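S.K.: Give me a 3D structure for the following:
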Amino acid sequence: MASKILIVEDEPDIVELLVYNLDQAGFKTEAVFNGADALDRVKVQAPDLVLLDLLLPEVDGLEVCRTLKRDPETASIPIIMLTAKGEAIDRIVGLELAADDYITKPFSPREVMLRIRAVLRHTLNAPRNKPLNQIQIDELKIDLDRHQVFSNGSVIDLTATEFKILSLFAHSPGRVFTRSILMDAVWGQEYYGIERTMDTHVSRLRRKLGQFGERIETVHGVGYRLKE
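M.R.: Take a look at the predicted model:
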């Protein structure tokens, strides 16, 4: 059965481009042009994925994302954000920890297809009915409410910074995070430290996680990612 994609975008030309290419790729599509209609539409019939513009009339994309992720009935629906603002990426990653991926405008249709398929593949492989405040990856469990990490039932003692870094990786396995995005997410955009500081924190995190830490890969010249 074809996956259903809800496109939430207020620019008709972009909607037309996305609908055409997604339909050609075998997806079912539906489009709405503002955030309020998006929330209403998801309640009527939940899509398999939401392609969500950040800047929308009535209700902006960040609020749509927050609302969907806080509702247990819609929290598991994957969301890919569309944004033309570089600083908005940092807000999504650092403040919300909710969107499953983001795509920066202008984008190529091929990039959109690849991102959608990757997110859907990860969603299908993820365990169902997991607690919303926990992330389980193999032997590692991250309790977001208590700020605790467990490996095979044993507590791993992480600093607040290490916990934030691990949470970012765990929310988006396979995604590459630049050092600057990690720094903004952990310390805010007002922080002006050197990027090597982040390397030190990631190195310590790897050691504390033991064998699991080997899955945090260095992407040379770019940053880090958690291997899926």
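S.K.: From now on I want contacts and neighbour counts done on CA atoms only, so please keep to that.
M.R.: OK.
S.K.: What about Tyr20, how many residues nearby?
M.R.: Tyr20 is flanked by 14 other residues according to other Cα atoms under 10 Å.
S.K.: do you know how far it is from Pro109?
M.R.: Between Tyr20 and Pro109 the computed distance is 10 Å (Cα to Cα, to the nearest Å).
S.K.: Next up, the contacts around the residue nearest the centre of the chain.
M.R.: Among the residues of the chain, Asp100 comes closest to the average C-alpha position under Cα atoms, centre = their mean, at 2.5 Å. With contacts defined as Cα atoms under 8 Å, 6 or more residues apart in numbering, the neighbours of Asp100 are 78-80, 119, 171-172.
S.K.: in the longest helix belonging to the chain, what's buried?
M.R.: Ranked by residue count, the top helix of the chain under DSSP state H comes out as helix 109-125. Neighbour counts over helix 109-125 (16 or more other Cα atoms under 10 Å) mark 112, 115-116, 119-120, 122-123 as buried.
S.K.: Next, the structure of the following sequence, for comparison with the previous one:
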Amino acid sequence: MDKTDTILIVDDDPEIRRLLEDYLARNGFAAIAVRGGREMWQALERHAVDLIVLDLMLPDSDGLTLCRDLRAKPGKPNLPVLMLTARGEDADRIVGIEMGADDYLVKPFNPRELLARIKSILRRTRALPPNLAPEAARYLVFAGWTLDTAERLLTAPDDVATPLSGGEYRLLRILLDHPNRVLTRDQLTEMIHGREAEPFDRAIDVQVSRLRQRLRDDSREPALLKTVRGEGYVLAAAVARREK
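M.R.: Here you go, the predicted model:
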């Protein structure tokens, strides 16, 4: 029997909590709804959660801080997060992606769109696109760095290991599977988010910036993850695969 996915809803609006609990339950999900950050952490301790729908504005903290702390928490860095924001400003969405959110949705929203986004995120998380299928060789080595594809750990040349968020891992895997090849923003958006890029959507630029920080690549003059003006991005490195 297939496992029922559990969605944790974190929103201080009781009507939205009731609406989403009922709608997700009617569409085959188990739903848990809480009103703030403290209750979110308690729910994560008590339940096996598959995805969090996280409101940006909460009474006891903000969703951006919670998302950042979640990414830093041992055992939780890859837990998918769909961020809700009452404002459609690019700055809010960009900061959400910077903090590690997998996707975002602007209020007011259609519950059907929320459901579609949830299904898309879970599908990407569990059934990675063909070019992200498990490697025959576990480790990808490039420019002194090593990516452990089983643990999703990025190890620097000085042996410091860092866990990657879901979005960071998917972006790096795509670049490593296509080294020294320019990939456009539209191509990256489709491969990472499973949707077409929206006009003025800067999510990919933000994720590239985050990955550059992980790779200690100077954003002003990047040597490893380069910008090709007017085209996209390229990982300028040879990639080797090994099992140990």
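S.K.: Please state their TM-score.
M.R.: Structural agreement between the two chains, given as a TM-score (TM-score structural alignment, normalised by the length of structure 1), stands at 0.66; 179 aligned residues with a Cα RMSD of 3.4 Å.
S.K.: about what we covered before: looking at structure 2, name the residue matched to the residue nearest to the centre of structure 1.
M.R.: Structural correspondence for Asp100 of structure 1 with respect to structure 2 (TM-score structural alignment): Asp102.
S.K.: Quick check: which element contains Asp196 of structure 2?
M.R.: One correction, residue 196 of structure 2 is Glu, not Asp. Counting by DSSP states H and E, no helix or strand carries Glu196 of structure 2.
S.K.: Compute the distance between it and Leu66 of structure 2, please.
M.R.: With the distance defined as Cα to Cα, Glu196 of structure 2 ends up 28 Å from Leu66 of structure 2.
S.K.: For these two, indicate the residue with more neighbours.
M.R.: Neighbours were counted for Glu196 of structure 2 and for Leu66 using other Cα under 10 Å; Leu66 has more, 21 against 14.
S.K.: related to what we said a few turns ago, which of the contacts of Asp100 of structure 1 are also in contact in structure 2?
M.R.: Of the contacts of Asp100 of structure 1, the contacts whose aligned counterparts also meet in structure 2 (both residues aligned by TM-score structural alignment, their matches' Cα atoms under 8 Å) are 78-80, 119.
S.K.: Out of those, which is nearest to Leu182 of structure 1?
M.R.: Comparing the kept ones among the contacts of Asp100 of structure 1 against Leu182 of structure 1 with Cα to Cα places Ile80 closest, at 18.9 Å.
S.K.: quick one: what's aligned to the closest one in structure 2?
M.R.: For Ile80 of structure 1, the aligned residue in structure 2 is Leu82 (criterion: TM-score structural alignment).
S.K.: what about Ile137 of structure 1, how many neighbours?
M.R.: A count of neighbours around Ile137 of structure 1, defined by other Cα under 10 Å, yields 15.
S.K.: ugh, wrong one, I meant Asn27 of structure 2
M.R.: Neighbour count for Asn27 of structure 2, taken as other Cα under 10 Å: 9.
S.K.: And the helices in structure 1?
M.R.: 12-24, 35-44, 61-70, 86-91, 109-125, 160-171, 179-187, 196-209.
S.K.: Sort out which residues of the shortest one are buried, please.
M.R.: Applying a neighbour-count criterion of 16+ other Cα under 10 Å, one finds 88-91 buried in helix 86-91 of structure 1.
S.K.: Now the equivalent of Glu198 of structure 2 over in structure 1: closest residue in space that isn't a chain neighbour?
M.R.: The pairwise alignment with structure 1 assigns Glu198 of structure 2 to Thr178, based on TM-score structural alignment. The spatial neighbour of Thr178 of structure 1 that comes closest, neighbours along the chain excluded (Cα to Cα, 6 or more residues apart in numbering), is Gly223 at 4.2 Å.
S.K.: how about that neighbour, what does it touch?
M.R.: By Cα under 8 Å, 6+ apart, the contact set of Gly223 of structure 1 is 176-179.
S.K.: 6 Å instead, please
M.R.: 177-179 (Cα atoms under 6 Å, 6 or more residues apart in numbering).
S.K.: What of Val149 of structure 1?
M.R.: For Val149 of structure 1, the contacting residues are 141-142, 155-156, by Cα under 6 Å, 6+ apart.
S.K.: Show only the entries of those found in strands.
M.R.: 141-142, 155-156 (DSSP state E).
S.K.: want to try CSV for the buried residues of helix 109-125 of structure 1, with distance to Ile5 of structure 1 as columns?
M.R.: Output for those, formatted as CSV (distance: Cα to Cα, whole Å):
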residue, distance to Ile5 of structure 1
Val112, 12
Arg115, 13
Ile116, 9
Val119, 12
Leu120, 10
His122, 16
Thr123, 14
